[in-house]
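A.B. asks: Here is my input, please return the structure:
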Amino acid sequence: MADKQHVVLITGGGSGIGLATARQFANAGHKIILAGRSKSRLEAATNHLPGSTALPLDVTDEAAVTVAFENLDSQNMMPDVLINNAGAAKTAPLHRISLDDWRAALDVNLTGVFLCTRAVVPHMKKAGFGRIITVASTAGLKGYAYTSAYTAAKHGVVGMTRALALELAGSGVTVNAVCPGFTDTDIVRASVSNIVEKTGRGADEALKELTKHNPEGRLIRPEEVADTIYWLARAGAAAMNGQAIAVAGGEVM
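C.D. replies: Modelled structure (predicted):
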């Protein structure tokens, strides 16, 4: 990123990849807006990040997203860099997924990305600069059993990224996705607990079920994903557009 200070908005910014990314940008002196549903978690995070503010927000609520970005605009705080990181995963065989569960997965993992992205595009186009970076998943590039709704949503995110990149080509705004493999976050810890509960296996054995997908045999660290996001936001990454970059230790090539 150039030396200019930017406003960086990170959804799902209170923990995991979002928080690791916030630290990366904050350490470089950028203004950080951490958005998420847990006000207490956001405030705890901003207390340790210089130049950061908390924005309680449900990205699946169209009216709330509209109001939030209108307020940012009135404060001259519209983001130059949007990092769509909010997401959730629930595992189950397809025939046991309710319609409500299906819709909830698409809402948080795909529709929330659409709503926040739509809100920033006019500002970025007018400014002639912008970075829209969405944390997708290797599930946006391949399939995993028992994750039909999540995988469908993440494939949708990658498709939207590629389409919007073409729409905005030449405007100074780039659109990319980062696709981590299984990462050491709350989502993966919940998956391990779910495997333990449903199969009776120990936690270590359950974790191996996830890390076996990575040729390096380990979880990805949130900081490794944050480094990739930070690089995509730099001025020197202007030629990177419409990409879905796997951060997965060689799982996807």
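A.B. asks: Going by C-alpha atoms from here, please, whenever you check contacts or count neighbours.
C.D. replies: Noted.
A.B. asks: would residue 8 count as being in a strand?
C.D. replies: Yes. Counting by DSSP: H, G, I helix; E, B strand; the rest coil, residue 8 falls inside a strand.
A.B. asks: That one: how many residues sit nearby?
C.D. replies: When neighbours are counted by other CA atoms under 10 Å, residue 8 registers 24.
A.B. asks: Equivalent analysis for residue 26, please.
C.D. replies: So residue 26, with other CA under 10 Å, has 18 neighbours.
A.B. asks: what's the answer for residue 197, then?
C.D. replies: Each residue near residue 197 was counted by other CA under 10 Å, and the total is 13.
A.B. asks: one more to put side by side:
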Amino acid sequence: MPGLPHSLHALVTGGGRGIGRQVASVLAQAGATVTVLGRHRATLDQAVAAGAAHFVAVADVADQAAVSAVIAEASRRQPIDILIANAGVAESAPFAKSDAALFRRMIDVNFMGVVHSIAAVLPSMRDRNYGRIVAVASTAGLKGYAYVSAYSAAKHAVVGLVRSLALELATTRVTVNAVCPGFTDTDLLAGSIDNIMKKTGRSHEQAVAELAKHNPQGRLVSPEEVADAVLWLCGEGAGAITGQAIAVAGGEV
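C.D. replies: Presented below is the predicted three-dimensional model:
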């Protein structure tokens, strides 16, 4: 496994489970000191106990004041060199049943959560002229899917933010990128599978197949595959990679 250029401090939002936990683990194995941020301390503590991270920070990414406070505290241990803005939620509904509250929930967590996290780490990165910012977006940020218009809109916003901020920071050594996984085998996806089963009467295997068919490889993406892409973007060799939205989706996009 490739290492990181020197002893870096990485902060992973939504780092207690799924893709976030796998990313945290990979970064820790590569030599980073890793802080995982999330809403549920017990889940974060489990990640530390398993060796996937070193420290925890408890906050809801939709709460800017809380995010700023816990990131400031984490930064006092060591300035944050790497931000993985991974925290997210997904809800599905036809547009006709997607009220303003649903759109706000998707925007507040999936987009504003990224904004709040970046805002908290960027001043220090600019002062030190070094940083890696990676947002975990989705193929839903690159294309549309039926019945997830609010989620897709939020993820499109993340990709737009990444592309614009990368240009603002192009003359610095701070890079900004997104990884866009397709349907990935996580507990978050398990909720979507349960929803398909309840609404359609399909079996678990049929529900998984319904999602996997979007991937030309005919399978779900693994969290490890997403984490490997993130690790590469955090490495020294990716210094010229910025403003990109990299699909990890078996050729779907």
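A.B. asks: OK, contacts around the aligned partner of residue 251 of the second structure in the first structure?
C.D. replies: Using TM-score structural alignment, the partner of residue 251 of the second structure in the first structure is residue 250. Neighbouring residues of residue 250 of the first structure by CA atoms under 8 Å, 6 or more residues apart in numbering: 214, 215, 216.
A.B. asks: do you know how far the residue nearest to the last one when sequence neighbours are not counted is from residue 204 of the first structure?
C.D. replies: Read it as residue 216 of the first structure. Excluding the flanking residues, the one nearest residue 216 of the first structure by CA to CA, 6 or more residues apart in numbering is residue 249, at 6.0 Å. For residue 249 of the first structure, the distance to residue 204 of the first structure equals 20 Å [CA to CA, to the nearest Å].
A.B. asks: Which one of these two is surrounded by more residues?
C.D. replies: The neighbour comparison of residue 249 of the first structure against residue 204 (other CA under 10 Å) goes to residue 249, with 18 against 10.
A.B. asks: That one contacts residue 214, doesn't it?
C.D. replies: Yes. The pair residue 249 of the first structure / residue 214 is scored as a contact, 5.8 Å apart, by CA atoms under 8 Å.
A.B. asks: Need the residues touching each of those two.
C.D. replies: By CA under 8 Å, 6+ apart, the residues touching both residue 249 of the first structure and residue 214 are residue 181.
A.B. asks: one step back: run the contacts of residue 250 of the first structure past the second structure and keep the common ones.
C.D. replies: For those, the contacts that are reproduced in the second structure, applying both residues aligned by TM-score structural alignment, their matches' CA atoms under 8 Å, are 214, 215, 216.
A.B. asks: quick one: contacts for the second one?
C.D. replies: For residue 215 of the first structure, the residues meeting the contact criterion (CA under 8 Å, 6+ apart) are 249, 250, 251.
A.B. asks: Which of those residues are still contacts in the second structure?
C.D. replies: Under both residues aligned by TM-score structural alignment, their matches' CA under 8 Å, what these keep in the second structure comes to 249, 250, 251.
A.B. asks: any chance of those residues in a markdown table, plus distance to residue 112 of the first structure and secondary structure?
C.D. replies: A markdown table is the format used below for those (distance: CA to CA, whole Å; DSSP: H, G, I helix; E, B strand; the rest coil):
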| residue | distance to residue 112 of the first structure | secondary structure |
| --- | --- | --- |
| 249 | 28 | coil |
| 250 | 29 | coil |
| 251 | 27 | coil |
